[in-house]
Every structure is written in C-alpha cells, then in structure tokens.
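Next one to model:
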Amino acid sequence: MDPDHNVDSMPQDVPVGFERLLASFDWFNVEDWWNRWVSHGGVTLARHHWSAPVVDGWIAFVGLPLLSRVELALHQGECVVLGVSALPGCGKSTLCSWVKSASQHLGWPVEHLSLDDFYWPAEQLEKSMRGNPWSVPRALPGSHDIDGLVQSLATWKETGLITAPRFDKSLRNGRGDRCGSSSSRPKVVLIEGWFLGVSPLPSIETEILEGLSEHELAWRSRAVSLLADYQQVWTLLDDLWHLRAVRNDQSSRWKQQQLATLEHQSGVGYRSSDLADFNRMVLAALPPSWLRMLPLSSAVIDLTESRDVREIHVMDRQLSASSSSATG
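This is a model prediction of the structure:
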C-alpha cells in the first residue's frame, strides 16, 4: 500500500476522463462511487490477492472501475463476456485475476480466462510455432485453439457451465504446456490477451516494410492471415477495455519485470536472448498501429512508462447501464 495514504480517501492525480468512465456505469458522482467502494474496503479489497506489487492508483483508477463494469454486467442478468487487451507485461492477467478474487469476496459469480489458456497442447503448439524468426515458443496468432475457445463460450451461454483448459508457462523449461482444466458457473467471464480485439486496419506501407527481415515479413504475413480466425472470438465480446501503452516498446521493460516475478515464484527464468527475441516479436509480428487502435474497444486507458494511468478515453461503443442501475 502506498505510504501515508488514508485508505478512505481517493488517490490524488485523478486521470483525465475518469469521471466520464464512471458516468458510463451510471455513477455520476465520483465521491458517491468512491464511498461505495470504501464500504467494501476500497484499495484494501482482496489486497492480498494481487500476485505482484501494486500501487493504490492502479486499484482506484483501473481495478475498481473494472469491478464496477463487472457489476453493471451482472445487473444485465445475462451471460456477459468482458475483454481486456494490453501488451505483454502490462499486468492484465494480474488485474483480471484480482477482479475474479475481489468478485468472489463480494459473492459475484465471475470467471477469468486468458487467450493463453487455450494454447495448443505441447506437440501441436511446437508445430504451430516451428520456424518463426523470433524463436518464441508461443504467443503468436496460430498458437491457440480458437475453435475450443468458441465452443467453451457457446456451451457456457447455453448451459451456464464453462469448462476451459489451463496453461502453465513454467512447464517444459518455460516453453509451457496445458495443465488440467477448470469448470465454473459464472455470470460474467473476463478474458484477456495481448492482441485481443486486434483487427486489420489500413496501414502505412512503411509500417509494414521498414526494418523487417524477409523472414519476419513472411511471418508477419502469416500472423495477419491467421488473425482472421480470431475475429469469431472478438464478436463474442460484449465489451472490450484496452490498457494502452504510450509506446509499444514499453512492453519490453514490463515483460522483463513480469518474468522476474515468474522466476521468483516458479524458479523458471528467461535468458536475456529469449527476452530480446520475445520483445522483437511483439514489435514485428503485427503492424504496431493495429495494436494501438482496437475498433471494438469501449474504454481506452492510456498508461505511462511506469504504468500510471495518464488518460482515459470512453468510446461511443461503451455500454450504458440497463434499467437496473448499478447505483441501486
């Protein structure tokens, strides 16, 4: 917790656009919204469930608003899929895991899935990634069982039960493999991924060609082609939040911090050359503008290099509350 901060008061430096984001949930008074969350613990809510160090501002301006969005979805009375997209290392998995834990604390039926959970089993995963110029073991379009993901969501919407595989990145000396599965009966499913919601956009020719080797160009073309298969998943999203880096290369430092945490927790580390290859893949595999402009996003949260919230943009697509107001 931030030193000398009164847990009953909102952190300072409220980002531009924050009030508009809350208004999209039918919370038109920031103080009322904040006091409501203080009654549930505020920035201390499920605090021990954060798997990495977190500052109060991240909880106040990202975590709690996402919980409010979950609550709005619960008021709809239907199965709702909320997406969170962000570059690797941003903290999206940690965020969504905390939202699930906080929701359980509040008695809300919420599940958290990642595109990563639907990586192919080891043999198929190796086949799908073989020969890529960055030598990454996963993460590219084509490394996921999209039909399996679509079927899991379809079965959930039909029966109320969602079953999904789980993927452990520490297995096979860090190459990863599936590790069991999970089943639950949520009303809201959070799903996250580093290129979740990415769709083809008109691109400047130099963006496609500049600085890429022939091998990289061939694999970018392959990734762009395979991205079409993912659009069927994007159409199932009822809402999409985009945690957007000011610059795409910020992901490199974030990923390094994330891997340091993984090594501390699991004992599995990355070689510096592997990390460099992964970071290069993030910058080269898809046109950078596609990762910055997600047509389906309703809320875009711009992040500084230190992962502070700089500004929030609420897009026209943002869903508003139903007749059952989130304010009760």
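
contacts and neighbour counts: CA atoms only from here.
Fine.

Please work out which residues outside the helix or strand that contains Leu153 touch it.
Element membership for Leu153 (DSSP states H and E) is helix 146-159. For helix 146-159, the external contacting residues (C-alpha atoms under 8 Å, 6 or more residues apart in numbering) are Cys79, Phe118, Leu161, Ile162, Thr163, Ala164, Arg185, Asp229, Tyr230, Gln232, Val233.

What's the separation between Ser221 and Glu126?
According to C-alpha to C-alpha, to the nearest Å, Ser221 stands 19 Å off from Glu126.

Near the residue nearest to Leu140 when sequence neighbours are not counted, how many other residues are there?
Leaving aside its sequence neighbours, Leu140 sits nearest to Ala223 (C-alpha to C-alpha, 6 or more residues apart in numbering; 6.9 Å). By other C-alpha atoms under 10 Å, the residues close to Ala223 number 16.

structure for this one too, so we can compare:
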Amino acid sequence: MGPDPPAVPGIDPLLEEGFVHPLLAQLRTWQAEARSGTRRLPLIALNGPVGAGKSTLGRQLEALAPRFGLRLCVASIDDLYLSWPERGERLAGNPFGVSRVPPGSHDLPLLLEALAQWRHRGVLRLPRFDKSLAAGEGDRAGWRELACDALVLEGWLMGCRPLSEAALEAVMEGALLRTLRTGVAEPSAEQPLGRENGAPPLQREEWTWLPRWNHELEHYLPLWQACDGLWLLRPLHWGLPRRWRFQAEGRQRRSGGGWLAPADLAQLVRASLCSLPPALYQDPLSQELAPDGVWLGAGSAGLLTSRSGDRQETRAQRSGAAPQPHDPSFKPPTQAVAWLDGRRRCRSLWLQASLSPSSSATG
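Purely as a prediction, here's the structure:
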C-alpha cells in the first residue's frame, strides 16, 4: 500500500479524505472487476443541491483520478437537458416559470443510449449544454466524446424515487387542505415539508403540480438502475442551497460571467426545492443507510471515527422526515453522505464500512 496522495488545493480536508478518496477507490475496485469481465464499467451517481459545489468537486475528482489509475469522466445530467423548444413544450405553464430543472427536463432515452454505448465501446458521447444560449434559457451547443473507464454523473435529483400512489395521495390530502385554507402549505407533525427543515413551503399551485413531477420521476428509474452507487452532498438545512447559488452567481458576475437576473435565479433554485420537496424525495436517500456504516468527523488529530448507531438516528430525526429502514435491494444504494455547512465545509460524513478512508489510499 503506497502513501496517501497529497491534498488537492480547494478541497475541504475532511471531504477529500472521507469522501473523494473513498469514491475514487471504489471506482478503482469496480474498474478492476470490469477489466476482468465480472462487472460492467462503473458509474457513480453524485446527488447534491444547487450551489453545493458539484461541478467543482467533479473537476477535483478528474484531477485526482490518475493517481488511482482511473480514466475518469465527470458529467452532469444537465448536459442532457432537452432542446429549448422541447423543454418549452414539456414545461409549459409550470408554477415556477422555468424552462429547465424539474423532472421531465432531461432527454433520458438519449442518456441511457449513451451509457449503453459507453459500456460497450468505452467512449462516452454526450451533448453540450450552454446555459447562456436562448436568451439565458439554455440550449444544446454541439457534442463531446470522451474515452473513459469510469464515470460520475452528477445532478440535484440523482437517485430520487417517485412516491407510490398511496403515499402521494396521503401527502396531497393532508397538504392541500391546509393550502386551500391558507394559500401556503405549512408543515405539521404528519407532513414536515415546510420551514422546519429549512425548505421553502410550497404555494398552492406548486402543490397541484406535485403529482406531475412525481410521475415524471418514474421515467428516471432506468437511469438509477444503470448506476452502481449513490453519493450524497447534503446541506445542514435546506435553506442553504439558495444562499450557495446566489453566492456563486455573485462570483460569476464579478469575474465577468453570470447571465441570470436575481428573480430568475430564485425561481430556478425554488424549482429544485419545490418540485421534489426534500422531506419527501431527498431526505430518505440519506436515511436508508446500512447499519454497519462508519461516521466521520473532523478532530484536532484528524478524522474521528464512530460506528455508533445513535448518530444516525439523531441525524434522521433532525432531517424533518421519518427514518426509513435500510433497503439493500434499492439501486443505486447510498454509499456515502457528506453534510456541508453554510461555507460548504464538510462537518460530518457517513460511509459504508468497506469504504473507510484507511482502505482508500492509492496503491
């Protein structure tokens, strides 16, 4: 076993040691199995809210990958947005007034075919999406081909599952009654979907569209089945993504970039938080954790490790939704969760036991 790779500038130390290195080590293991013919080329889904730093993390993963013997490509599901005319038709009349972001915005048949061809030929061919085109609505701008033997696909809704018909009906009956009375869906003990977890409460029209978004999410299930693992970036509360995204826009404008008016940007962020309310669609992903996982936190002497189930229970209780039992049959399985504070510093981590940092050094 060789020494740990040197730190990469710009990566939070806890996130690098407890998240980035284990992710690359997992891909290295799966890649070796793929070379031996015992599994398919590996694909990890990276889920994180808007502004969490997924693109930056992706560049850092690609920079570190050669040290793990990987030819890694990090792609965004946003590159698979439908063309501007198709999105305009698909999302017409939506309550956020947006032309991208919610479920149904993506060209899933194209993506699934691209993944199948990549696993057959080792070359990934994807469209490029330029957010500055179509007066800021965004549109396709050519194609790119990348030779790689491992892939990370990032996006804010990666791995999110639709609710069953019965579960959705129960949600709608409880929430719509309050919405019709007050105009705002307030949280309750039974439906903790509002301010208590930091997410914005849904307005009346947004609630009426929830079944539509839930139905659209069903079309993403074949994509989730194509993924081998799910890795999560999580805010300490769901009020942070809006702050993060506006901070990022400010940096882009100061550097000569940026193309969205504040009101338009606010609606894009809201679309990500209110088309799939986190308590229903995001929080369960970070609660269905294997019972033998490892918890990591920053300490004065480096990483602090704990295998106590108490921390998992406390985290789930604070998330604003009832904890779900671990389901090992769900694909892709949640393998790691990193919780980020307001400055996007990693405060704590959960990992599958087999992925602890001690087993993730380059060799």
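
With respect to Pro288 of the first structure, which of the contacts of helix 146-159 of the first structure is nearest?
Using C-alpha to C-alpha, Tyr230 is the member of the contacts of helix 146-159 of the first structure that lies nearest Pro288 of the first structure, at 17.7 Å.

Just confirm the closest one is within a helix.
Yes - per DSSP: H, G, I helix; E, B strand; the rest coil, Tyr230 of the first structure lies within a helix segment.

Show me what it lines up with in the second structure.
Using TM-score structural alignment, the partner of Tyr230 of the first structure in the second structure is Tyr220.

and its match, what does it touch?
Residues in contact with Tyr220 of the second structure (C-alpha under 8 Å, 6+ apart) are Leu108.

again with the one 10 residues further on
Contacts of Leu230 of the second structure were listed using C-alpha under 8 Å, 6+ apart, and they are Ile44, Ala45, Leu46, Asn47, Met158, Gly159, Pro332, Pro333, Thr334, Gln335, Ala336.

Could you save those residues as TSV and add columns showing neighbour count and distance to Gly69 of the second structure?
Output for these, formatted as TSV (neighbours: other C-alpha atoms under 10 Å; distance: C-alpha to C-alpha, whole Å):
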residue	neighbour count	distance to Gly69 of the second structure
Ile44	25	17
Ala45	29	20
Leu46	26	20
Asn47	24	24
Met158	25	26
Gly159	29	27
Pro332	22	24
Pro333	23	24
Thr334	27	24
Gln335	26	21
Ala336	27	22
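
lining up the residues you listed with the first structure, which overlap?
Of those, the contacts whose aligned counterparts also meet in the first structure (both residues aligned by TM-score structural alignment, their matches' C-alpha atoms under 8 Å) are Ile44, Ala45, Leu46, Asn47, Gly159, Pro333, Thr334, Gln335, Ala336.

and the aligned residue in the second structure for Arg271 of the first structure, what does it touch?
Aligned counterpart of Arg271 of the first structure in the second structure: Ala261 (TM-score structural alignment). Contacts for Ala261 of the second structure (C-alpha under 8 Å, 6+ apart) come out as none.

doesn't Phe167 of the first structure fall inside a strand?
Yes - per three-state DSSP, Phe167 of the first structure lies within a strand segment.

That one pairs with which position in the second structure?
Aligned against the second structure by TM-score structural alignment, Phe167 of the first structure finds its counterpart in Phe129.

ok, that match to Gly51 of the second structure distance?
Distance from Phe129 of the second structure to Gly51 of the second structure, by C-alpha to C-alpha: 18 Å.

How about the alignment partner in the second structure of Ser297 of the first structure, nearest residue that isn't a chain neighbour?
Using TM-score structural alignment, the equivalent of Ser297 of the first structure in the second structure is Thr334. Leaving aside its chain neighbours, Thr334 of the second structure sits nearest to Leu230 (4.6 Å; criterion: C-alpha to C-alpha, 6+ apart).

for His215 of the first structure, same thing?
Ranked by C-alpha to C-alpha, 6+ apart and with sequence neighbours excluded, the top spatial neighbour of His215 of the first structure is Pro133, at 6.2 Å.

Can you name the residues that contact the most far-flung residue of the second structure relative to its centre?
In the second structure, counting by C-alpha atoms, centre = their mean, Arg181 sits farthest out from the average C-alpha position, at 33.8 Å. For Arg181 of the second structure, no contacting residues are found, by C-alpha under 8 Å, 6+ apart.

Helix, strand, or coil at it?
Counting by three-state DSSP, the backbone at Arg181 of the second structure sits in helix.

Would you mind measuring the gap between the ends of stretch 127-138 of the second structure?
Counting by C-alpha to C-alpha, you get 13 Å between the two ends of stretch 127-138 of the second structure.

about what we covered before: tell me the contacts of the residue nearest to Leu140 of the first structure?
Ala223 of the first structure sits next to Leu140, Pro141, Gly142, Ala285, Leu286 when contact means C-alpha under 8 Å, 6+ apart.

gap between it and Pro287 of the first structure?
10 Å.

one step back: in contact with the aligned residue in the second structure for the residue nearest to His215 of the first structure, which residues are there?
Per TM-score structural alignment, the equivalent position to Pro133 of the first structure in the second structure is Pro95. Residues in contact with Pro95 of the second structure (C-alpha under 8 Å, 6+ apart) are Glu205, Glu206, Trp209.
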